[in-house]
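Novice: mind looking at a prediction? Sequence and model below.
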Amino acid sequence: MIIRKKTRTIQIGSVRIGGGHPITVQSMTNTMTTDTEATVRQIHQLERAGCEIIRVAVPDMDAARALVRIREQITIPLLADIHFDARLAIAAMEHGAQGIRINPGNLGGADQLARVVAAAKHHATPIRVGVNSGSIEKHLLARYGYPTPDRPDALIESALTNVRLLEKQGFYDIKISIKSSDTLTTISGYRQLSAMTDYPLHLGVTEAGGLIPGTVKSSVALGILLAEGIGDTFRISLTRDPVEEIRVGFELLRSLRIRERGPELISCPTCGRTRIDLFSLAETVERHLQTLQSPLKVAVMGCVVNGPGEAREADIGIAGGRGVGIIFKKGTVYKTVPEAELVPVFIEELNKLEAERQKGC
């Protein structure tokens, strides 16, 4: 059983983070923020995938001004990612950002930070203190060295130093992230930081890579931390369509039995008994499952001989053979279907089961 670290609660829009509230899954758009049509379209795709908080880049004043048009067309909280320019942070809040991500130490000094904090207080906007291995202050690197698994001190001290800058301004509506591209440094850093503060923590492995390496690195680091009760919200950072980040994020939570969203897919790895195109079949079913909400357990198996038995825990499943396939429920054959009709019939059965589950909710 996972026992979560007790942290403070902050609220971003309608979403509460920390304090025992559900661990939230975030993403970031990869569109030009000033292209509001493309940005809103991508956010809508992310919303359908389950994204609960969305962050957009604000590199200039036009992007800050675009936030108001974006926010009025979406339903999830909107965060602004700011670097170096206090004016952009203030403008982002004035134009509807419900949270901002900054590194307080690189905004141009105490006076500029005071202006940002005053705006955050006025708009009731939480601040994420976000530190990456590549953005640590030079004097901290000189003192502690570059962050490693054995000594992530520079990451931690950078974050806490910047948190103290906000606290001196009387601001405490804070969450913290300390991201490294190294899995073991990420784990070590967050473990130590969690023991030193009760602010909510945003987890992530930065620059994790493409779909496979990024999923593996992020799942290892975040899976270990979440299993230890550390972390209140996270992003899976992939060089990929951000919708994939959400899919991986919820599968990670499901694997730890922390949260479930939508169906779970069980599929066999194929073997010499497989006589159908199982890869295409599994991909087709998986795409359809993304449109469903009920926590069904769905199996896609390549062998009609062993499929139902191996996946007897599935609510519904499909197994293929040469020219024919079967649909089974809880390990019992339900229908035998010609191979050409297998996919549409199975999707129809999935939709019926989804409707029954939704009706019973």
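Specialist: Arrived safely, thanks for sending.

Novice: make it CA atoms for all contacts and neighbour counts henceforth
Specialist: Fine.

Novice: nearest residue to Ala208 other than its sequence neighbours?
Specialist: Leaving aside its chain neighbours, Ala208 sits nearest to Gly214 (4.4 Å; criterion: Cα to Cα, 6 or more residues apart in numbering).

Novice: A further structure is provided below for comparison with the first:
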Amino acid sequence: MTHNPIRPWRNIERRRSRQIFVGNVPVGGDAPISVQTMTNTDTRDVAATVAQVQACAEAGADIVRVSTPDEASTRALREIVRESPVPIVADIHFHYRRAIEAAEAGAACLRINPGNIGSEERVREVIAAARDHGCAIRIGVNAGSLEKHLLEKYGEPCPEAMVESALEHIRILEEHGFRDYKVSVKASDVFLAAAAYQALAEATDAPLHLGITEAGGLLSGTVKSAIGLGSLLWAGIGDTIRVSLSADPVEEVRVGYEILKALGLRHRGVNIISCPSCARQGFDVIATVAELERRLAHVKTPMTLSIIGCVVNGPGEALMTDIGFTGGGAGHGMVYLAGRQSHKMSNAEMIDHIVELVEKRAAEIEAETKQAAE
């Protein structure tokens, strides 16, 4: 366990949803909130797609979605599924046959958009294929592709239209006795997405997949996603998330975990608490943190590290972290372990020393966890 304690005022009461499985990953109920992403390779290029899936899995992705726009893609999907270390979701648009082919290829979940998939009869065929091959289904409602009759009814994309679309599709699945589904109601507008999810959370007990779709580039998309997803997660809504960025999918995974870590909902890797730096700093905080983030990216064990440039807040922050370093004077600073002063260390040797301390503490935590489980 980390040194940072859980406080009652930090707790989030999660909405109780029923649980489904996407492959071997539980979604909903009391399962951890899963982090998803999506490949941006040509799915027909099996080697490139598998390499990206593996990179995302190494970064912590629990589930990876792969686009299957044509028959060649669903043929390639069989090998991708076989080589993937995590469950694969097949992204289906427009042609219901791709969903059936993806189920036959071993996809763990089929993502279908009610506005694009076609008639109820086609949806029925997709349900039959999912049931026959043990697939879950994600009902993926998107503000940009709502059904024509809903746009005519409401005049524009709105929370009511998005929720009605989701509930219509839920009805079809439920009428066919299919309950292994999760639902999303995504929009690029943060307010629209949040309102739709809030209404949907009250209307169904299905697990919800959160996302602010087409959020933008790495910076702007991270900010929009943090606001939209963060507000919903803080309210206890959400069982799985995807941060949609015009960036490397690995970055989506990293941002997803940072959002969950900030809310205390899931912990993976080193949570670095650092100051923005100022004239009081005893060392180059910005460069130090960047280097530590790079060199500690391989550490998966949850722990906290404070890197503070001076003694104004440094000792106080170190009290709440596993390891801390506070800048001082004369080219050295103070190292804290488990909130207590431990020893001085020169700024020149500080990065190597902290990496060594973090790796040592991570090994200790893993050993303690393993011993407790035996």
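Specialist: Ah, there it is. Computed from a predicted model, the values in this text were never measured in an experiment.

Novice: where does the TM-score land?
Specialist: A TM-score of 0.92 describes the superposed chains when it is computed by TM-score structural alignment, normalised by the length of the first structure; 358 aligned residues with a Cα RMSD of 2.0 Å.

Novice: quick one on the thing from earlier: tell me the counterpart of the residue nearest to Ala208 of the first structure in the second structure.
Specialist: Under the alignment (TM-score structural alignment), Gly214 of the first structure pairs with Gly221 in the second structure.

Novice: so what touches the helix or strand where its match lies?
Specialist: Per DSSP states H and E, Gly221 of the second structure falls inside helix 218-234. Residues from elsewhere that reach helix 218-234 of the second structure (Cα atoms under 8 Å, 6 or more residues apart in numbering): 12, 14, 190-191, 193-194, 197-198, 210-212, 214-215, 238, 241, 243-247, 251, 255, 259, 263.

Novice: any quick PyMOL command for the buried ones out of the residues you listed?
Specialist: Command for PyMOL that selects the buried part of those, burial taken from 16 or more other Cα atoms under 10 Å:
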select buried, resi 14+190+193+194+197+198+210+211+212+214+215+238+241+243+244+245+246+251+255+259+263
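
Novice: so which of the contacts of helix 218-234 of the second structure sit within helices?
Specialist: Val190, Phe191, Ala193, Ala194, Tyr197, Gln198, Glu251, Val255, Ile259 (DSSP state H).

Novice: so what corresponds to the last one in the first structure?
Specialist: By that I understand Ile259 of the second structure. Checking TM-score structural alignment: Ile259 of the second structure goes with Leu252.

Novice: dump the residue contacts of that match.
Specialist: Contacts of Leu252 of the first structure (Cα under 8 Å, 6+ apart): Ser219, Gly223.

Novice: ok, it to Gln26 of the first structure distance?
Specialist: 13 Å (Cα to Cα, to the nearest Å).

Novice: so what's the aligned residue in the first structure for Ala99 of the second structure closest to, chain neighbours aside?
Specialist: The alignment partner of Ala99 of the second structure in the first structure, by TM-score structural alignment, is Ala89. Leaving aside its sequence neighbours, Ala89 of the first structure sits nearest to Ile82 (Cα to Cα, 6+ apart; 6.1 Å).

Novice: what are the neighbouring residues in contact with the one you found?
Specialist: Counted by Cα under 8 Å, 6+ apart, Ile82 of the first structure has contacts Ala57, Val58, Pro59, Leu88, Ala89, Ile100, Arg101, Ile102.

Novice: which one of these has the most neighbours?
Specialist: Most neighbours among the contacts of Ile82 of the first structure, by other Cα atoms under 10 Å: Ala89, with 29 neighbours.
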